[in-house]
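Fold the following and give me the result.
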Amino acid sequence: MKVRVWWSYPEVYTRPEDRYEDIELPDDYTEEEIKREVEEVAFERFEYGYKILTEEEK
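Here you go, the predicted structure:
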């Protein structure tokens, strides 16, 4: 099956053709397997990080 994964960057303009990717998945995938694959594709488009704050930084 073919699945279109889309994402948005609310604060940044992105051309419409750069906001989605079509992926091919096996026809017998469950909803859970599809969701896992879709999230992986979408999350590849974002950079993120975190830092645990010390008492002095709070």
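
hey, let's count contacts and neighbours off CA atoms from now on
OK.

Starting from residue 34, give me the distance back to the nearest residue to residue 20 once chain neighbours are set aside.
Spatial nearest neighbour of residue 20, excluding adjacent residues (CA to CA, 6 or more residues apart in numbering): residue 6 at 4.0 Å. Per CA to CA, to the nearest Å, residue 6 is found 14 Å from residue 34.

this one next, for a side-by-side:
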Amino acid sequence: MYWTLRGESSNWRVLHTIYRKLKKLPFVLDLSISLLQLSTFHFALPYYGQKSEQ
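As a prediction, this is how the structure comes out:
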């Protein structure tokens, strides 16, 4: 129990630090989201192309 609580608290601290950094840099978050959408679109495009051919 002690180890899981300690692990969760350290994970939360890391997430909190990341969140605080992202709050300071919202454009980085926007950039990563747009990059994610772009890559998803890039991978989905050939799939839809094959689907329309069949």
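
Quick TM-score on the pair, please.
The TM-score (TM-score structural alignment, normalised by the length of structure 2) is 0.34; 28 aligned residues with a CA RMSD of 3.2 Å.

one step back: next, count neighbours for the residue nearest to residue 20 of structure 1.
Applying other CA atoms under 10 Å, we find 15 residues neighbouring residue 6 of structure 1.

so it sits right up against residue 39, yeah?
No. Look at residue 6 of structure 1 against residue 39 with CA atoms under 8 Å: they stay out of range, at 10.1 Å.

Buried ones in the helix or strand harbouring residue 42 of structure 1, by neighbour count?
Using DSSP states H and E, residue 42 of structure 1 falls within helix 31-43. Neighbour-count burial for helix 31-43 of structure 1, with 16 or more other CA atoms under 10 Å as criterion, is recorded at 34, 38, 41-42.

Within the helices and strands, which one has residue 4 of structure 1?
Going by DSSP H and E, residue 4 of structure 1 is in strand 2-6.

Would you map the helices across structure 2?
Applying DSSP state H to structure 2 gives helices spanning 2-24, 26-53.

could those go into a markdown table alongside mean neighbour count?
What follows is the helices of structure 2, written out as a markdown table (neighbours: other CA atoms under 10 Å):
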| stretch | mean neighbour count |
| --- | --- |
| helix 2-24 | 11 |
| helix 26-53 | 11 |
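
which helices and strands sit right next to the helix holding residue 42 of structure 1?
strand 2-6 (3 or more CA pairs under 8 Å, 6 or more residues apart in numbering; DSSP states H and E).

and the angle from the strand it packs on to helix 31-43?
50 degrees (axes from the mean of the first three to the mean of the last three CA atoms, to 10 degrees).
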